[in-house]
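Colleague: Below are the sequence and a predicted model for it; my questions follow.
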Amino acid sequence: MMFADQARAAKEATGPLRRLDRAAKDRALESMAARLRDATASVLSANRADLERGRAAGMSESLQDRLALTADRVEAMAAGLESLAGLPDPVGEVVRGWTTPQGVRIEQLRVPIGVIGIIYEARPNVTADAAGICLKSGNASLLRGSSSALESNRAVIAALRAGLADAGLPVDAVNLVEGGYDITDEMMHARGLVDLLIPRGGAGLINAVVTGSTVPVIETGTGNCHLVVDSSADLGMAERIILNAKTQRPSVCNALETVLVLAEVAATAVPRLVGALAAAGVTVHGDPRCVELDSRVVAAGEHEFEAEYLSLDLAMRVVADLDEAIAHIARYSSGHSETIVTSSLASAQLFQDSVDAAAVLVNCSSRFVDGGEFGFGAEIGISTQKTHARGPMGLIEMTSTSYRLTGDGQTRLG
């Protein structure tokens, strides 16, 4: 099917979707989850084909990790759909309401956005998450996964559409968009058919969509995430948090990329943290002071602090004080998630008040910045822009609002 035809079919599906009550949407999500579980074998077979093709083409290990599915990951995708069914429906929620002096009742309600296009790379689990969130919030979805995950996405979408059919809903509420860069370009210029675009992936993809789209865009961001070891930090706590944030899954956007250590504790903290990271297989790239304090540190290159590693590599720098750490973050942060480990309430408050990011954390791992961990059931992505959707985007972020006015014959005077 041509993209324009897919988009028109999705647009037609938005009418019935807007009128669905919560019970109907929840039944559909549960049916989609059941069909996905039933299709586990075919999904995994398709995923193996994608992985084999990727390895033959020299795909990086971090991308392979993003692409790979297991039975547990498929189960997590199905469970995510079911958890969405258990969440309140944001559609119809009254945000605020009042009565004018003339007696007209005004209410601002949450409503679906319409057709949401999502462009993403190598993450077939995003396919289920995005389809489920869009459906629960009353939206139709056009899902443009990367060619590297094509067979996986086909299998997942087939299961989800079968679940929609079982529930008596239009299957065009969920669509897989296939094709090359020309199709992405069509999505970016489909004003009137696509109401919102959300890009997920590397900086190149995101920047291309943000700068080239005539359709409104919510920008998800790369995760150049920092952690500050304050002079009052419990170093045992800092070590645990750093290891979790860096090594649990290094290829994701909420993984830690840079550690900033205050000079007052550097002589003790740097060797301890480098030793723990080295034992976990992490290569530390440090400034001259870090190299001086521990011979295992690799000298950081000129641009070492500017971007994500997405691997078992980490940048480290010694800073004079908390103000210098905050200034470093202001220069290099992508606005995703920034952390401080401290025992000082004053330092925690200064950090949270000074750092401009979608999530600012005190004494916990950046790996918590995730829709599932936030209780959203799943997420469309993590927005680093500063409009209404910032941070993990769940159901509420996939709605707009509409004003409804009710009177009994009032007319405006003047």
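Modeller: Great, that's in hand.
Colleague: C-alpha only now, for contacts and for neighbours.
Modeller: OK.
Colleague: Now residue 400: which helix or strand?
Modeller: In the assignment (DSSP states H and E), residue 400 maps to strand 399-406.
Colleague: quick one: buried residues of stretch 72-81?
Modeller: 74, 75, 76, 77, 78, 79, 80, 81 (16 or more other Cα atoms under 10 Å).
Colleague: Name the residues of the strand holding residue 400 that are buried.
Modeller: 399, 400, 401.
Colleague: contacting residues for the last one?
Modeller: In other words, residue 401. Listed by Cα atoms under 8 Å, 6 or more residues apart in numbering, the contact set of residue 401 reads 108, 109, 110, 111, 112.
Colleague: okay, pairing it with this:
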Amino acid sequence: IGAIYEARPNVTVDIAALCLKAGNAVILRGGSDIARSVAATTTVIAEALEQAGLPIFAVQSITDPDRELVRQLLRLDRYVDMIIPRGGVSLHRFCVENATVPVIVGGMGVSHIYVEPSADFARAVPVVVNAKVQRPGACNALDTLLVHRAAAPVFLPMVAATLAEYNVELRCDLEALAILADAPGHENWQLRPAEPADFGREFLALIVAIKVVGDIDEALDHIAQYGGHSEAILTGDPANAVRFTREVDATAVFVNASTRFNDGGQFGLGAEVAISTNRLHARGPMGLQELTTYTWIGEGDYLVRI
């Protein structure tokens, strides 16, 4: 397995441990900012492998910053079975465009929460806030809040006031902006008109885009255009909840829960190397099982096929 990542030196240990547990060797390539940390960590891992009687070269790292070496790694299909990129859009695009090795695309994408008039607003506000502020740099953090037009006049001021306590910038469409700009306390909120590109942007920061929609159909259409990572509906309507889970195409879909639950540990799968947005071979949190394959074994008494 090849793992290419831009930051977060802790990924070195996470991926190495999971690959070893699954019986895989791994080649690690961290970004230039963490190259020394990756090299030092890999050295310690090699020492631990030797003490355990395991092959010391089961975990290796590329510390040279030359990007041509990454291109070569992406084409080692004779030796490498899978590439896992962990980083921004440009890294994923570079891997997909240059690899002859299968690439797991994941860890990026716009996440949505859609709020219906039937939702319990008092309980919905903490869910939205949790999805946005608990860890804004995570891939499953909320990016766009969709609110039904019938719910917007009451719900938007409620959630905006709480988000403002965490210094969240609100990038609103015209309808949401008009509602919030007329609400008590708005002068203390970071209100901005949304640009069209904001609704397709993974912010990874204390910023959320807000859009008012006419019905669930419009919400589903919007998510189909921009989403696919972690999507949630807050509703008291069981029929719409079922429809949402059936029609949204994403790695994880939630009813009355935060998008932050899209995580291997939260699903009981243990640690993960990435959250894959691929449809094959892995989708969602990639843990030990997704790092293995299988072989069919047949035993007989000198059997021949007829």
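Modeller: That came through, no problem. Remember, predicted model here, so these are calculated numbers, not experimental data.
Colleague: What separation is there between the aligned residue in structure 2 for residue 163 of structure 1 and residue 276 of structure 2?
Modeller: With TM-score structural alignment defining the correspondence, residue 163 of structure 1 maps onto residue 48 in structure 2. Per Cα to Cα, to the nearest Å, residue 48 of structure 2 is found 30 Å from residue 276 of structure 2.
Colleague: Neighbour count for the two, which is higher?
Modeller: residue 276 (21 against 13; other Cα atoms under 10 Å).
Colleague: What's the match for that one in structure 1?
Modeller: Checking with TM-score structural alignment, residue 276 of structure 2 has residue 383 as its match.
Colleague: Wait, its match touches residue 398, no?
Modeller: No: the pair residue 383 of structure 1 / residue 398 is not scored as a contact, 11.9 Å apart, by Cα atoms under 8 Å.
Colleague: wait, is residue 69 of structure 2 part of a strand?
Modeller: No: using DSSP: H, G, I helix; E, B strand; the rest coil, the assignment for residue 69 of structure 2 is helix, not a strand.
Colleague: the strands in the stretch 101-250 of structure 1, which residues?
Modeller: For the stretch 101-250 of structure 1, applying DSSP state E, counting those that start in this stretch gives strands covering 105-112, 115-119, 140-144, 174-176, 196-199, 225-229.
Colleague: would a markdown table of these with mean neighbour count and distance to residue 6 of structure 1 be doable?
Modeller: Below are the strands of the stretch 101-250 of structure 1 laid out as a markdown table (neighbours: other Cα atoms under 10 Å; distance: least, Cα to Cα, whole Å):
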| stretch | mean neighbour count | distance to residue 6 of structure 1 |
| --- | --- | --- |
| strand 105-112 | 20 | 19 |
| strand 115-119 | 26 | 11 |
| strand 140-144 | 29 | 8 |
| strand 174-176 | 25 | 7 |
| strand 196-199 | 24 | 15 |
| strand 225-229 | 30 | 38 |
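Colleague: Could you dump the buried residues of strand 399-406 of structure 1 into CSV with distance to residue 268 of structure 1 added?
Modeller: Formatted as CSV, these follow (distance: Cα to Cα, whole Å):
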residue, distance to residue 268 of structure 1
399, 49
400, 51
401, 53
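Colleague: So which of these is the closest to residue 411 of structure 1?
Modeller: residue 401 (24.3 Å; Cα to Cα).
Colleague: Relative to residue 15 of structure 1, how far out is that closest one?
Modeller: Where residue 15 of structure 1 is concerned, residue 401 of structure 1 sits at a distance of 16 Å (Cα to Cα).
Colleague: ok, for whatever residue of structure 2 lines up with residue 176 of structure 1, nearest residue in space, not its chain neighbours?
Modeller: In structure 2, residue 176 of structure 1 lines up with residue 61, judged by TM-score structural alignment. Leaving aside its sequence neighbours, residue 61 of structure 2 sits nearest to residue 28 (Cα to Cα, 6 or more residues apart in numbering; 4.4 Å).
Colleague: how about that neighbour, what does it touch?
Modeller: 2, 3, 4, 12, 59, 60, 61, 62.
Colleague: Quickly note the distance from it to residue 162 of structure 2.
Modeller: If you go by Cα to Cα, the gap between residue 28 of structure 2 and residue 162 of structure 2 works out to 41 Å.
Colleague: residues touching the aligned partner of residue 210 of structure 2 in structure 1, list them.
Modeller: Aligned counterpart of residue 210 of structure 2 in structure 1: residue 316 (TM-score structural alignment). Contacts of residue 316 of structure 1 were listed using Cα under 8 Å, 6+ apart, and they are 258, 259, 260, 261, 284, 285, 286, 287, 290.
Colleague: ok, 7 Å please
Modeller: 258, 259, 260, 284, 285, 286, 287 (Cα atoms under 7 Å, 6 or more residues apart in numbering).
Colleague: What's the match for residue 133 of structure 1 in structure 2?
Modeller: By TM-score structural alignment, residue 133 of structure 1 lines up with residue 18.
Colleague: residues near the residue nearest to its match when sequence neighbours are not counted, how many?
Modeller: Using Cα to Cα, 6+ apart and skipping the chain neighbours, the partner closest in space to residue 18 of structure 2 is residue 288 (6.3 Å). By other Cα under 10 Å, the residues close to residue 288 of structure 2 number 19.
Colleague: Does residue 288 of structure 2 touch residue 22 like I think?
Modeller: Yes: applying Cα atoms under 7 Å, one finds residue 288 of structure 2 in contact with residue 22, separated by 5.8 Å.
Colleague: What distance do you get for the match of residue 133 of structure 1 to residue 267 of structure 2?
Modeller: With Cα to Cα as the criterion, residue 18 of structure 2 and residue 267 of structure 2 are 17 Å apart.
Colleague: So which of those two has more stuff around it?
Modeller: When residue 18 of structure 2 and residue 267 are compared for neighbours, residue 18 comes out ahead with 21 against 10, by other Cα under 10 Å.
Colleague: so where do the helices sit in the stretch 51-200 of structure 2?
Modeller: Taking DSSP state H, counting those that start in this stretch to define them, one finds helices in the stretch 51-200 of structure 2 at 67-73, 89-98, 121-133, 152-164, 174-181.
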